[in-house]
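Asker: have a look; sequence and predicted model below, questions after that.
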Amino acid sequence: MNYPIYGACQCGQVSYELLNKPKRVFACHCTECQKLATGPYSVTAVVNTSDIVFKGEMREWSRVADSGNSNNAKFCGGCGNRIYHYNPDDMSLIKLKLKPVNLEDDKVFAPTEHVWTDKKLSWCELP
């Protein structure tokens, strides 16, 4: 795959340029990700902040995760698409949880693992 690759929210107000391959891609089955995805799981790619460039204005929302960490989310104020998550209490990691939104090449976000599978919906089959 050739980098950079480009993605955007549903309305196109927020876009991003991914400069390098994600460090990790997983499907999360926790109940919060089920709500986020309005489906059985949410796909998340973890990338270094230095490997991504955003354009456009985003709004922010936060909650406390089951771990006790702060989980902040950036999203498009126009269409509401979630763009990424981050933990402001642990900036030493400097990683973003990028939501795969309207990518030119979707293969970069194929999950290699499933997490929180004890919360998966009964009808969801794991590979």
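Answerer: Arrived safely, thanks for sending.
Asker: hey, let's count contacts and neighbours off CA atoms from now on
Answerer: Fine.
Asker: immediately after the helix or strand where Val46 lies, which helix or strand?
Answerer: Taking DSSP states H and E as the criterion, Val46 maps to strand 42-48. Secondary structure here is assigned by DSSP H and E; on that basis, the next helix or strand after strand 42-48 toward the C-terminus is strand 52-55.
Asker: here comes the other one, which I'd like you to weigh against the first:
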Amino acid sequence: MSDWKLPWTGACLCGQVKVRVTEAPVVAAACHCRACQKLTGGAYSLSLMLPASGLSVEGETEIGGLHNPVPEHHFCPSCKNWLFTRGIAGGAFVNVRPSLLDDGGWVVPYADTWTAQSLPGVQSGARVHYPEFPPVEDYAGLMEGYARDGVRPG
């Protein structure tokens, strides 16, 4: 998909960890669960899910957040930015925080997840909404919808 204008680069707040995205995301989502609210200090966690092979990382990261083996929440050891999450779908995908990108201002979530735990009045702009995570059988349709209708960088 040439309309994605890849690659993208980015870094954590202090610049110690740098990222490079070389494959297009398959979906953009906003997770409204309490864990994501606490991890971000915000109303939700915004993610770009992309093939795991599409993310390269320069610099060391540390596991934080829930300290689970799957998924692994990677943070900068210096500034403590939440950078990305590995282990999605058996390791096939990685969720990157778009705020790391040098130009991530174009990202609009396609799907809201865990809306059952949304803070009152919070709206992300997503087209589809799930009270928890989408059922596995919905992922192909979400990816098709995002490929067709998802927002692209300008």
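Answerer: That came in fine, so what should we check first? On a predicted model such as this, the values are computed, not experimentally measured, just so you know.
Asker: that older thread, so where is the strand holding Val46 of structure 1 in structure 2?
Answerer: Following TM-score structural alignment, the partner segment of strand 42-48 of structure 1 in structure 2 covers residues 45-51.
Asker: give the contact list for the residue minimising distance to the centre of structure 2.
Answerer: The C-alpha lying nearest the average C-alpha coordinate of structure 2 belongs to Ser47 (CA atoms, centre = their mean; 1.7 Å). Ser47 of structure 2 is in contact with 28-31, 95-98, 109, counting by CA atoms under 8 Å, 6 or more residues apart in numbering.
Asker: tell me the buried residues within the residues you listed.
Answerer: Of the members of those, the ones counted as buried by neighbours, 16 or more other CA atoms under 10 Å, are 28-31, 95-98, 109.
Asker: just give the number of residues close to the counterpart of Gln16 of structure 2 in structure 1.
Answerer: Residue pairing (TM-score structural alignment): Gln16 of structure 2 is matched to Gln13 of structure 1. Neighbour count of Gln13 of structure 1, defined by other CA atoms under 10 Å: 15.
Asker: surely Gln13 of structure 1 touches Phe75?
Answerer: No. Applying CA atoms under 8 Å as the test, Gln13 of structure 1 and Phe75 come out as separate, 10.4 Å apart.
Asker: now do the helices in structure 1.
Answerer: For structure 1, the helices defined by DSSP state H cover 31-37.
Asker: buried residues of stretch 24-40 of structure 2, list them for me.
Answerer: Residues of stretch 24-40 of structure 2 classed as buried: 24-34, 36-37, 39 (neighbour count, 16+ other CA under 10 Å).
Asker: just the residues you listed: which are in strands?
Answerer: Mapping the buried residues of stretch 24-40 of structure 2 onto strands (DSSP state E) picks out 27-31.
Asker: make JSON lines out of these and add distance to Thr113 of structure 2.
Answerer: Output for these, formatted as JSON lines (distance: CA to CA, whole Å):
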{"residue": "Val27", "distance to Thr113 of structure 2": "12"}
{"residue": "Ala28", "distance to Thr113 of structure 2": "11"}
{"residue": "Ala29", "distance to Thr113 of structure 2": "7"}
{"residue": "Ala30", "distance to Thr113 of structure 2": "6"}
{"residue": "Cys31", "distance to Thr113 of structure 2": "5"}
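Asker: of all those residues, which two lie farthest apart?
Answerer: Between all members of those, the longest pairwise span (CA to CA) is found for Val27 and Cys31 and amounts to 12.4 Å.
Asker: roughly how far is the longest helix along structure 2 from the heart of the chain?
Answerer: Ranked by residue count and defined by DSSP H, the top helix of structure 2 is helix 139-149. What separates the centre of helix 139-149 of structure 2 from the centre of its chain is 16 Å, taken as CA atoms, centre = their mean, to the nearest Å.
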